[in-house]
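[1] Got a predicted structure plus its sequence, pasted below:
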Amino acid sequence: MKKQVAVVTGTSSGVGLALSEALAQSGWKVYATMRNLDRGEAVRDLQDKGLDIECLQLDVQLQESVDHAISAIMKQEETIDLLVNNAGIGYIRTTEQATEEAYKNVFDINVFGVIRCTKAVLPHMRERKQGRVVTISSIGGLVGQPFNEIYCATKFAVEGYFESLATYVTPEFGIEFMIVEPAGISSAFANHVMKQVSESGGFYKDEYEPLLNAYLGSREHFPPEIMQTSEQVAEVVVKQLSAHPLPLRMRTSAWAEDFCRYKTASDPTGLIQTKEVQQLMLRK
């Protein structure tokens, strides 16, 4: 029996790497993609362990790169059953401090990168009338947070993008969408965010500084259950893939669920609202 084929972006570390491993261990053929193949050592280690994983170059900021990678996979496999949009970056700056170059880059990776990859796989999935697109978002896609307004704006945009696709692509063409909303993740992601801050001049001494200090100080007192490992998030996602239908959105921990409760209490999976939109606007 032919294995199902999964494509995961941003797999050099963190959730992308953990998901690639978890999917392969669950019997998937995995294409672990990344912008810089020089950072693929961890993926190659998984190959050495006998897992069915291919390492492939894909830069989510270039449509040509995305299209080339997807075409190569389709030529080899003739199908893509699952796309996981995982590649993304964080950003901590006030709006006043943010440079146009910086926030455009965050949007290009977190939003337009997701759209580029989704656009590339949709025709193939639509032809077969089946397929799944999973996107690693954040509780920041539901609840705005201090000093994260640019990052949260990108995640809100992704939520709206997939919420809209689910209203017509799912019922008409059988392609399901799932937005994954973790809270804190113990990975290189947060360290990379702080490195970006340092490389761009550090935190500014301005009128926002007392608020920033309060924000950073509060994080030291967050309960331990806010944090998950990349492997724990990956385990939740892979387990959820057995659901039929997929939830449109899902939190990956009890803490995340509680944090977002005012936004999700009446429709935790997002499927009720989606169905109402279909009935109202498409008579489905």
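    On my side now, so go ahead.

[2] all contacts plus neighbour counts: C-alpha atoms, from now on.
    Noted.

[3] For the chain, just list every one of the helices.
    14-25, 41-48, 63-77, 100-107, 113-128, 149-173, 188-199, 209-219, 230-240, 254-259, 261-264, 271-281 (DSSP state H).

[4] what's the last one packed up against?
    In this case it means helix 271-281. In this structure, helix 271-281 packs against helix 149-173, with contacts taken as 3 or more CA pairs under 8 Å, 6 or more residues apart in numbering; DSSP states H and E.

[5] which residues make contact with the helix it packs on from outside it?
    90-95, 103, 106-107, 110-111, 114, 126, 129-130, 137-138, 140-145, 175-179, 248, 274-275, 277-278, 282 (CA atoms under 8 Å, 6 or more residues apart in numbering).

[6] Would you show me how to pick out the buried ones of these in PyMOL?
    For the buried members of those, the matching PyMOL selection, counting by 16 or more other CA atoms under 10 Å, is:
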select buried, resi 90+91+92+93+94+103+106+107+110+111+114+126+129+130+137+138+140+141+142+143+144+175+176+177+178+179+248+274+275+277
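
[7] In strands, which of the contacts of helix 149-173 appear?
    Applying DSSP state E to the contacts of helix 149-173, the entries found in strands are Ile175, Glu176, Phe177, Met178, Ile179.

[8] Just give me the closest of those residues to Gln232.
    Using CA to CA, Ile179 comes nearest to Gln232 of those, at 16.4 Å.

[9] and the gap between that closest one and Gln76?
    28 Å (CA to CA, to the nearest Å).

[10] Pro123 now?
    In terms of CA to CA, Pro123 sits 17 Å off from Gln76.

[11] residues touching Met34, list them.
    Thr9, Gly10, Thr11, Ser12, Gly40, Cys55, Leu56, Gln57, Leu58, Asp59.

[12] from those residues, which is closest to Leu23?
    Set against Leu23, the nearest of the contacts of Met34 by CA to CA is Thr11 (12.4 Å).

[13] my guess is Pro146 contacts Tyr215, does it?
    Yes - counting by CA atoms under 8 Å, Tyr215 is a contact partner of Pro146 at 7.2 Å.

[14] May I see the ones in strands among the contacts of helix 149-173 organised as CSV, with distance to Ser230 added?
    Formatted as CSV, the ones in strands among the contacts of helix 149-173 follow (distance: CA to CA, whole Å):
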residue, distance to Ser230
Ile175, 26
Glu176, 23
Phe177, 21
Met178, 18
Ile179, 16
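
[15] from the residues you listed, which two are the most distant?
    In the ones in strands among the contacts of helix 149-173, two members sit farther apart than any others by CA to CA. They are Ile175 and Ile179, at 13.6 Å.

[16] Could you pull out the buried residues of stretch 268-284?
    Residues Pro268, Thr269, Gly270, Leu271, Gln273, Thr274, Lys275, Val277 are the ones in stretch 268-284 that count as buried (16+ other CA under 10 Å).

[17] Apologies, that question was intended for stretch 167-176.
    Thr167, Tyr168, Val169, Thr170, Phe173, Gly174, Ile175, Glu176.

[18] Comparison target, given below:
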Amino acid sequence: MPKVILITGTSTGLGVQIAVQAAQAGHTVYATMRNLAKRGILDAAASDAGVNFNALELDVQDGASVNAAVDQIIANEGRIDTLINNAGAGFVRTTEQASEEDVAWVMDVNFMGVVRCTKAVMPHMRAARSGHVITISSVGGLVGQPFNEIYCAAKFAVEGYTEALASYVTPNFGIHFSTVEPGGIQSEFAASVLKHVEATGGMLEDEYLPILQKYIGGAQARMDGSDIYQTSEQVASVVMGVVDASDPPIRIRTSNWGEAFTRLKTEADPDGKKQQAAVIEQFLS
């Protein structure tokens, strides 16, 4: 059955590919971004794929913007079946180097943006007794990584938020919650990391510099021929599998590398269902 799908962060990369694949599957797609002046990549992808979708302005850092977009979709369609929280931003800085403003920004985009969008759609999904909130997390939401502690903290928050909602909203109101956990994405990782490092003062001359150079150099080297990195299209196809699932996972990795990398934390409960059942039994039985 075709669904009404709201996707955030569709100006580039993964968001564009999710929008295209959702439209190709016959769903009604609302592709949103903070600045519609940057919709050129989205429009070109739609033209190349021969699909159509609705573009709306939605800034995940602005509650009024989020609510206005949701209200517009409800006015047009009467429902939102699936929210895909894709908007996010990477951040590579040590704790010592990061300002409080940096930390607040990372948490606001990657975590509070998810909360704002989820909060906006939930009353409509709850009234319908159905719906699905899918959030693009990361293997960094399961395993902390060098120079990514602030970003990983935001993604860990997303994982906990999703697990908690799934423990009581899903069994009582029929709304499902899932996180999708990619590793690296070829078209985005190194370029976005380096761009942000340069925009925030470049590589600082301190004791962390040789370690950071090793980290970034390794990330760039692994982009050639490594199974760490996937294309946006590959990750989007996993997202669409979650969209179509009748009993969707609470969490899912997007590659064999991701499964191996997170194995020590996920092997006993790969999709999160066992933990969900244990929490419900402990607190709500």
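    Structure's in. What do you need? Being a predicted model, the structure only gives us computed values, none of them experimental.

[19] TM-score of the superposed pair?
    Put the two chains on top of each other and the TM-score (TM-score structural alignment, normalised by the length of the first structure) is 0.96; 282 aligned residues with a CA RMSD of 1.4 Å.

[20] returning to what we had before: and of the ones in strands among the contacts of helix 149-173 of the first structure, the nearest to Lys239 of the first structure?
    For those, the minimum distance to Lys239 of the first structure (CA to CA) is 12.8 Å, reached by Met178.

[21] quick one: contacts for the closest one?
    Contacts of Met178 of the first structure (CA under 8 Å, 6+ apart): Arg132, Val133, Val134, Thr135, Phe162, Leu246, Pro247, Leu248, Arg249, Met250.

[22] now do Ile41 of the second structure
    Ile41 of the second structure is in contact with Ser11, Thr12, Val16, counting by CA under 8 Å, 6+ apart.

[23] The first one: how many residues sit nearby?
    Close neighbours of Ser11 of the second structure, defined as other CA atoms under 10 Å, add up to 23.

[24] now stretch 79-98 of the second structure, how far from the centre of its chain.
    Stretch 79-98 of the second structure sits 7 Å away from the centroid of its parent chain (CA atoms, centre = their mean, to the nearest Å).

[25] Could you do stretch 225-236 of the second structure as well?
    15 Å.

[26] what's the answer for stretch 266-279 of the first structure, then?
    Remark: stretch 266-279 of the first structure is offset 21 Å from the chain centroid, using CA atoms, centre = their mean.

[27] before we move on, what about stretch 187-194 of the first structure?
    15 Å.

[28] Ok, stretch 125-138 of the second structure next?
    Taking CA atoms, centre = their mean, one finds stretch 125-138 of the second structure lying 13 Å from the centre of the chain it belongs to.

[29] Where does that stretch end up in the first structure?
    Using TM-score structural alignment, stretch 125-138 of the second structure lines up with residues 125-138 of the first structure.

[30] swap in stretch 258-268 of the second structure?
    The aligned range for stretch 258-268 of the second structure in the first structure is 256-266, by TM-score structural alignment.

[31] What residues sit buried inside that stretch?
    Counting neighbours by 16+ other CA under 10 Å, the buried set in stretch 256-266 of the first structure is Ala256, Glu257, Phe259, Cys260, Thr264.

[32] any idea which of those is closest to Val193 of the first structure?
    Closest to Val193 of the first structure, out of all of these and judged by CA to CA, is Ala256, at 20.6 Å.

[33] mind listing what the residue nearest to that closest one when sequence neighbours are not counted touches?
    Nearest in space to Ala256 of the first structure, with sequence neighbours left out and distances taken as CA to CA, 6 or more residues apart in numbering, is Ala183 at 5.4 Å. By CA under 8 Å, 6+ apart, the contact set of Ala183 of the first structure is Ser138, Ile139, Ile226, Met227, Gln228, Arg251, Thr252, Ser253, Trp255, Ala256.

[34] Just list the residues touching the last one, thanks.
    In this case it means Ala256 of the first structure. Ile139, Glu181, Pro182, Ala183, Ile226.

[35] State the distance from it to Tyr215 of the first structure.
    Relative to Tyr215 of the first structure, and taking CA to CA, Ala256 of the first structure is found at 18 Å.

[36] and what of the fifth one?
    To Tyr215 of the first structure, Gln228 of the first structure is 20 Å away according to CA to CA.

[37] higher neighbour count, the two?
    Under the criterion of other CA under 10 Å, the comparison of Gln228 of the first structure against Tyr215 puts Gln228 first, with 18 against 14.

[38] how far away is the corresponding residue of the second structure for that one from Ser285 of the second structure?
    Gln228 of the first structure maps onto Gln230 in the second structure, with residues paired by TM-score structural alignment. Distance of Gln230 of the second structure to Ser285 of the second structure, given as CA to CA: 41 Å.

[39] before we move on, what about Tyr208 of the second structure?
    50 Å.

[40] do the same with Asn110 of the second structure
    Separation of Asn110 of the second structure from Ser285 of the second structure (CA to CA) stands at 33 Å.

[41] one step back: any idea how many residues pack against the closest residue in space to the match of Gln228 of the first structure that isn't next to it in sequence?
    Nearest residue to Gln230 of the second structure, sequence neighbours excluded (CA to CA, 6+ apart): Ile185, at 4.9 Å. By other CA under 10 Å, the residues close to Ile185 of the second structure number 19.

[42] TSV please, covering the helices of the first structure and showing distance to Arg35 of the first structure.
    Below are the helices of the first structure laid out as TSV (distance: least, CA to CA, whole Å):
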stretch	distance to Arg35 of the first structure
helix 14-25	13
helix 41-48	13
helix 63-77	9
helix 100-107	15
helix 113-128	12
helix 149-173	20
helix 188-199	16
helix 209-219	31
helix 230-240	20
helix 254-259	30
helix 261-264	34
helix 271-281	34
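
[43] so which of those helices comes closest to Asn85 of the first structure?
    helix 113-128 (6.0 Å).

[44] next one: that closest one to chain centre, how far?
    Relative to its chain's centre, helix 113-128 of the first structure lies at 15 Å (CA atoms, centre = their mean).

[45] Please name every helix or strand in contact with it.
    Counting contacts by 3+ CA pairs under 8 Å, 6+ apart, the secondary-structure elements packed against helix 113-128 of the first structure are helix 63-77, strand 82-85, strand 131-136.

[46] what's the mean deviation for it versus the second structure?
    Superposed on the second structure, helix 113-128 of the first structure shows a mean distance to its aligned partners of 0.3 Å (mean CA distance after the TM-score superposition for the first structure).
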